[in-house]
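Asks: mind folding the following:
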Amino acid sequence: KTDRTNNWKNQHVKFGGWDRVSIKEGTQLELFRTLSPSSWALEAGKVSLNNDLLSQEVGGPEEEYAIMIDPQYDYPRMPKVMFERFKRTLLELFDERVFCNKSFCIFQNKCEELDPDELEEINLRIEIKDQY
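Replies: The predicted structure is shown next:
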């Protein structure tokens, strides 16, 4: 979760390999198993937006709960079932200030124009099922 004082500027994601030099002392390296060696898809155990559970415990087909993390995009891709729940919750929180279609949601105005306290209320949590 980020807010006005913690804006991710000291965070980074490294795709591919890793080395001890790139890991800051006192931080933790987390490794996640992808669904296949040729994909960045991660299997989500639970996905929630604030307290609204977007997924149930994984029990269906793997691709139904796969979260795609692609280095060329600024956002994760989620399955339709999760996205529909995500969209519903986002619209409940921000009503006409958010535009959603069948594949994405965006704020109507620039983020700087939104109330910072409202933005702090957005807590998207993705728990990856298969962690090493």
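Asks: going forward, measure contacts and count neighbours with C-alpha atoms only.
Replies: Fine.
Asks: after the lengthiest strand in the chain, which helix or strand is next?
Replies: Ranked by number of residues, the top strand in the chain under DSSP state E is strand 41-49. Note on strand 41-49: by DSSP states H and E, the next helix or strand toward the C-terminus is strand 52-53.
Asks: tell me what the helix or strand just after that following strand is packed against?
Replies: Scanning the chain past strand 52-53 towards its C-terminal end, the next helix or strand to appear is strand 66-68 (assignment: DSSP H and E). Packing partners of strand 66-68 (3 or more C-alpha pairs under 8 Å, 6 or more residues apart in numbering; DSSP states H and E): strand 41-49.
Asks: next, the buried residues of the strand it packs on.
Replies: 41, 42, 43, 44, 45, 46, 47, 48, 49 (16 or more other C-alpha atoms under 10 Å).
Asks: to compare against the first, here's the next sequence to fold:
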Amino acid sequence: MSTPCHTAVVTGAASGLGIACAEHLALQGYDLILIDADRRRLNALADDLTTRTRRSVEVYQADTSCPVAITAIVRKIQEDESISLLVNLSDAYDARNFQDGQLICRAASDIRHRGRDARLLQASIVVF
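Replies: I've put the predicted structure just below:
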């Protein structure tokens, strides 16, 4: 099944479930924006996926525990009209910083307002 002209954002993309999700989405026809703090692993994954799937893969090095990084990620999502899926697999979500969750949800809401089927998949450890 191919999903042309759609882009998925995957945070926590450089290990474990993030790699599996990125691979699955690329094989389903999504272009990707991969986000993680580990630039070396992101680049290796992007090279592998581009070679095997011929999909466009952009890497974005960011520490998703940093509010400034989250704001930049949300801005990217809001500005890129091709994004239709956000998979948030970052290592931990600090429940004490409610703003982080609100920003990610707002980004998903912005996707939906474009007339797209916005989807937000969240699979992080919650820290209280």
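Asks: just give the TM-score of the two.
Replies: Overlay of the two chains. TM-score (TM-score structural alignment, normalised by the length of the second structure): 0.26; 63 aligned residues with a C-alpha RMSD of 5.1 Å.
Asks: nearest residue to residue 107 of the first structure in space, please, no chain neighbours.
Replies: Leaving out its chain neighbours, the residue that sits closest to residue 107 of the first structure by C-alpha to C-alpha, 6 or more residues apart in numbering is residue 98, at 4.4 Å.
Asks: ok, the one you found - how many residues close by?
Replies: By other C-alpha atoms under 10 Å, 16 other residues sit near residue 98 of the first structure.
Asks: ok, it - contacts?
Replies: The neighbourhood of residue 98 of the first structure, defined by C-alpha atoms under 8 Å, 6 or more residues apart in numbering, consists of 90, 91, 105, 106, 107, 108.
Asks: just the buried residues out of these, in PyMOL syntax.
Replies: Below is the selection syntax for PyMOL that covers the buried ones among the contacts of residue 98 of the first structure, with 16+ other C-alpha under 10 Å defining burial:
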select buried, resi 90+91
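Asks: nearest to residue 80 of the first structure among the contacts of residue 98 of the first structure?
Replies: When the contacts of residue 98 of the first structure are compared for distance to residue 80 of the first structure (C-alpha to C-alpha), residue 105 wins out at 12.9 Å.
Asks: what helix or strand is the residue nearest to the closest one when sequence neighbours are not counted located in?
Replies: Closest residue to residue 105 of the first structure apart from its sequence neighbours, by C-alpha to C-alpha, 6+ apart: residue 99 at 5.5 Å. Here residue 99 of the first structure, judged by DSSP H and E, is contained in strand 98-100.
Asks: after that strand comes which helix or strand?
Replies: Moving toward the C-terminus from strand 98-100 of the first structure, the next element (DSSP H and E) is strand 105-107.
Asks: what is that next one packed up against?
Replies: Other elements packing on strand 105-107 of the first structure under the criterion 3+ C-alpha pairs under 8 Å, 6+ apart are strand 98-100.
Asks: now do the buried residues in the longest helix seen in the first structure.
Replies: Longest helix in the first structure by number of residues, with DSSP state H as the criterion: helix 80-94. Counting neighbours by 16+ other C-alpha under 10 Å, one finds that the buried residues in helix 80-94 of the first structure are 82, 83, 84, 85, 86, 87, 89, 90, 91.
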